[in-house]
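Asks: just to be clear, the model below is a prediction. Sequence and coordinates:
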Amino acid sequence: MSAQPAAPPAAEPMTHREVLESLSGLLLVLFVAMISGTIVSVALPQIIGALNGSQSQYTWVVTASLLASTASTPIWGKLADLFNKKLLLQISIVIFMIGSLACGFAQNTGQVIAFRALQGLGMGALQILAQVIIAAMISPKERGRYNGYLGAVIAVATVGGPLLGGLIADVSWLGWRWCFFIAVPFTIAAFVLLAKTLHLPTVRRPDVSIDYWGATLIAVGVSVLLIWVTFVGDSFAWASWQTAAMAGGGVLLLAAATWVESRVREPIVPLHVIRRRTPALAIVASLSVGMAMFGGAVFLGQYFQIGRGYGPTSAGLLTIPMMLGVLVSSTISGRMVSASGRTKPYILTGLVVLLAGFAGLATIDHATPMVLVSAYMLAVGVGVGMSMQNLVLVIQNTVPLSEIGAASGAVTFFRSLGGTVGVSVLGAVLANRVATGIAEGLAKAGIPVHGTGAAAGGLNLAAMPEPVKAIVRAAYGDATGHIFLVSAAITAVGLVAAAFLKPARLRDSLDLPASPAEDQTPAAV
């Protein structure tokens, strides 16, 4: 990679006041991106029910935005290394706002899914660019404290999202469409605030090269595999030509993407970074955290409403233990990381607690005491809060400032990929278990399957007779534990990967003093 000219303003770190002024705008941007996902999670049963959607469509309303966000994250990260970061951030805010408005005006589930993909494109940009810009302003050691703020904002958005979404869905004169419209004033406020407060030097490179082929192959390959996961076992058998075509085709596309990434000058996913031991292990651990973040938020809201019979507002309130765990643990662990310069102890502790939380959630059914469910959710929240941002910090600590965007994009890409694959896989498992549970329940009750709307996975409970509604609720409640058993298994893999991370102290400088050899970090502890 050719050397880029040093910009004089970057030589001196920003003052604490300058950092806080810019950070306020960045945190608002991150809040907007995160709340857009969680505000919909509790209202989704009502949205899909109102539009007469199915369980598969329920999953794809979430997956569409995650997929677009995942596929575009490394592209935005690379663009941040090549172009003006502030301009890119402003463009992403506009994309996100257009997607939010379009979702609010959607007339069927197909339109919601399509516009959620557009919204996800902006979400991916906002999440990665906020992290990249913070990394360009603050050294890794000091960044631990600010990453604590970052985690706190994510937690507040995650706490406030379900609550706000539930309230909006319950207010008749607002309705679920305002779950999308509500993001618009936040995006406008963030745009104005950043225009006034964010001032970064622009480094212009004459040899800019963007890997469009790699980006396209990654996006298409991941999409094909997720579509296969969604429909296999339902629309077609595991051993079928469709499986061979879609699974094999997806793997070939990703193999081609890997080949392209190893040949181009400016790869979207920097293989020379993720081949190193520390980034590779951190990425594996990030996959499990991604599944925890997205899978928990998406399916617990559905469990409370459909499986337990709570309304949207109550379902939002019931998710508070998990979000409180994220808020407290991310803030405290962020400060402790900055004070000690170490990350591995907090990542390991977080993943152990996360595994325990998922193991507990794997035991729930439609009659589990809510005290137990809350305790398990609290453990999941604590685990996510201690590990999520620290895994990004581990990778940022191993690369020079010129590669911070691509490296941050890579770890965020794989974390989002974990969430995307997790939602698809868990959704497919849930749909299968629910369909089986409903069919068995209807058969035992002597109710004919045809005409109930339940056997196909319909979520419009209001249109079902009371006996059928009770069977559907029990099926959803009993099936939810199975998906968290899968999550626990994947978290165990992440824990093993984190155990092999090489302990290292976070550096005090913004940039590495020289191009290091593989995994050459400051003194190990």
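Replies: Here it is on my side, so go on. Keep in mind that this is a model prediction, so the values were computed, not measured.

Asks: hey, let's count contacts and neighbours off CA atoms from now on
Replies: OK.

Asks: ok, longest helix in the chain?
Replies: helix 404-445 (DSSP state H).

Asks: chain center to the next helix or strand after that one: distance?
Replies: Sequence-wise, the next helix or strand downstream of helix 404-445 (DSSP states H and E) is helix 466-499. Relative to the chain's own centre, helix 466-499 is displaced by 18 Å; criterion: CA atoms, centre = their mean, to the nearest Å.

Asks: also stretch 14-22?
Replies: 28 Å.

Asks: buried set for that stretch?
Replies: Within stretch 14-22, the residues that count as buried by 16 or more other CA atoms under 10 Å are 19, 22.

Asks: what comes into contact with it?
Replies: Contacts with stretch 14-22, where a contact means CA atoms under 8 Å, 6 or more residues apart in numbering, come from 137, 138, 194, 197, 198, 199.

Asks: secondary structure and distance to residue 376 added to the residues you listed, as CSV?
Replies: Output for those, formatted as CSV (DSSP: H, G, I helix; E, B strand; the rest coil; distance: CA to CA, whole Å):
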residue, secondary structure, distance to residue 376
137, helix, 37
138, coil, 35
194, helix, 38
197, helix, 41
198, coil, 40
199, coil, 43
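
Asks: putting a second one here so we can go through both:
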Amino acid sequence: MSQVSEATVDSVANTGDALPHADVMRVISGVVLCILLGALDQTVVIPAVPAIAGDLGGFGQLSWIIAAYLICSTVSTPVYGKLSDTYGRRRLLMSCIAIFMATSALCALAQSIHQLIWFRALQGLGGGGLMALAQAAIADVAPPRERGRYQGYLSAVWAIASISGPLVGGFVAEQWSWRWIFWINLPLGALAIWACSRGLRNIKTHANGHKARIDLVGMLLLAGTISTVLLALGWGGREYPWLSFEVVGMLAVGGVLATLLMAQEKRARDPVLPPPVFANPTYVSSVLVSTLMAVVLFVCLFSIPLYAQLLRDASAAESGLYVAPFMLSNVSGNLLGSMYARRKGTIRGALRIATALSCFGLALSALMPAGAPVWMTVGAMVITGPGVGVCLLGTIMSAQNAVPSKNIGAGTGALLVLRSVGGASGSTLAGALVASGLAVASGAMAASHISANFELLYGITAVICAAAFIVTLRMPNTPLRSQISSVSLGE
């Protein structure tokens, strides 16, 4: 198979027309393995945690195996996005994969829990660029109106990895060793590097008209802001009470750093988060809806297995099957959102329908009695899933459409990092409410206490969906462009 032809790319650069479908698919083949690596590694480790504890000890620090990766990957996401606007997607994406592979090997060789935590943090620095750069690469070769068609492929891979990750991790840890969970990243990473080199060889992003200056101060302030907020969300209700000095203090430090970050970005020549991007009402609305629906997504992902185990007496393996219908309906939402965008040339209407649909599904879950049949509980989540899928795909399309080509990487990275913060908030909300139900549950009234807390959780999440719907009512109905302007001949 031939790679993207120089003549084709040069034609696109001069006319702004979209690449042929076959050429775009070669680019997609170059980034889809990156999505697989990033998504799989976030879930495959979870079922192996007991085996890791038995081998390395340190039961009290096991949560940091997940948290260290999450924090570092979230912190690095917008930085990679900004740097890729200057230095190109291909070079940085291949560097991210190489870092990811090297640190995967270190994780497999870890001899203590502390080593594994540090190596997982370093692995997150590589993993943080996989999703952001893959999404930005699609924006380089497909116009916004057609972009959902291709981003839907990535969303499908992410959903499949999210479902299969816990199954693969549990099987590998049980049949072989937890270390193979990390060793398997090496052949997958090598294949991803080859695919990226082939698929992105002649595609690069719009070049800025002046010599780039790295906003190091902004990057450090951004990293500090995200880290403190995520640590506070992780500690609250688990390590420390929500109103404790530690949690409140971390949130206060995060607020101070965020204020300093805004001041720095206003005066920086090449800000990591360009202020003009956040002055665009379409972009801001897209980011708000994306963040709120990320809360909904992670509430569902966290709560559905626990609901199955605590109220349906399902085993750990069976509880994973309860998530599958929700994730599959989520993927269907990606496809529906893509079809709507291509037909209507805008995405606001789809976001309004999607947020209303998810709100309705969660309201059904909140009002459902404890003894309701399984098909009813699963059905409510199947109603919720498509709306979440439409929003997560549609907000990326809308946000990238709203920013100039030179800021696509930075804009995409900012949206994804705030989406990660929303996801962490959703997991924290679900964990806190479920844990409080378990704390007071005892005897014959245990099930009713737990059921009441699940009802409260889904009720709160329905309100969050309603807030997202209100944002879409104020969102400008910006037409999706049918041309691209960020592709040029080069590396």
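Replies: Received it, and whenever you're ready, just let me know what you need. Not measured: the values here are computed from a predicted model.

Asks: quantify their similarity with the TM-score.
Replies: The TM-score (TM-score structural alignment, normalised by the length of the second structure) is 0.84; 473 aligned residues with a CA RMSD of 3.3 Å.

Asks: make JSON lines from the contacts of stretch 14-22 of the first structure and add neighbour count and distance to residue 13 of the first structure to it.
Replies: Below are these laid out as JSON lines (neighbours: other CA atoms under 10 Å; distance: CA to CA, whole Å):
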{"residue": "137", "neighbour count": "20", "distance to residue 13 of the first structure": "7"}
{"residue": "138", "neighbour count": "21", "distance to residue 13 of the first structure": "7"}
{"residue": "194", "neighbour count": "21", "distance to residue 13 of the first structure": "19"}
{"residue": "197", "neighbour count": "17", "distance to residue 13 of the first structure": "16"}
{"residue": "198", "neighbour count": "18", "distance to residue 13 of the first structure": "14"}
{"residue": "199", "neighbour count": "13", "distance to residue 13 of the first structure": "12"}
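
Asks: now those in TSV, with distance to residue 390 of the first structure?
Replies: Converted to TSV, the contacts of stretch 14-22 of the first structure look like this (distance: CA to CA, whole Å):
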residue	distance to residue 390 of the first structure
137	17
138	15
194	25
197	26
198	24
199	26
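
Asks: among those residues, which pair sits farthest apart?
Replies: Greatest spacing in the contacts of stretch 14-22 of the first structure, by CA to CA: 138 and 194 (17.3 Å).

Asks: and which of the contacts of stretch 14-22 of the first structure is nearest residue 264 of the first structure?
Replies: For these, the nearest to residue 264 of the first structure is residue 137 (28.9 Å; CA to CA).

Asks: any figure for the gap between the aligned residue in the second structure for the closest one and residue 190 of the second structure?
Replies: Under the alignment (TM-score structural alignment), residue 137 of the first structure maps onto residue 141 of the second structure. As defined by CA to CA, to the nearest Å, residue 141 of the second structure lies at a distance of 24 Å from residue 190 of the second structure.

Asks: now residue 312 of the second structure
Replies: Counting by CA to CA - residue 312 of the second structure and residue 190 of the second structure are separated by 42 Å.

Asks: give me the nearest residue to the spatially most central residue of the first structure, chain neighbours excluded.
Replies: Geometric centre of the first structure, nearest residue: residue 416, 4.6 Å, by CA atoms, centre = their mean. Excluding its sequence neighbours, the residue lying closest to residue 416 of the first structure (CA to CA, 6 or more residues apart in numbering) is residue 70, at 5.2 Å.

Asks: that neighbour matches what in the second structure?
Replies: Counting by TM-score structural alignment, residue 70 of the first structure lines up with residue 74 in the second structure.

Asks: list the contacts of its match.
Replies: 124, 128, 226, 417, 420.

Asks: residue 348 of the first structure too?
Replies: Here residue 348 of the first structure is in contact with 387, 495, 498, 499 (CA under 8 Å, 6+ apart).

Asks: which among these gets closest to residue 271 of the first structure?
Replies: For the contacts of residue 348 of the first structure, the nearest to residue 271 of the first structure is residue 498 (19.8 Å; CA to CA).
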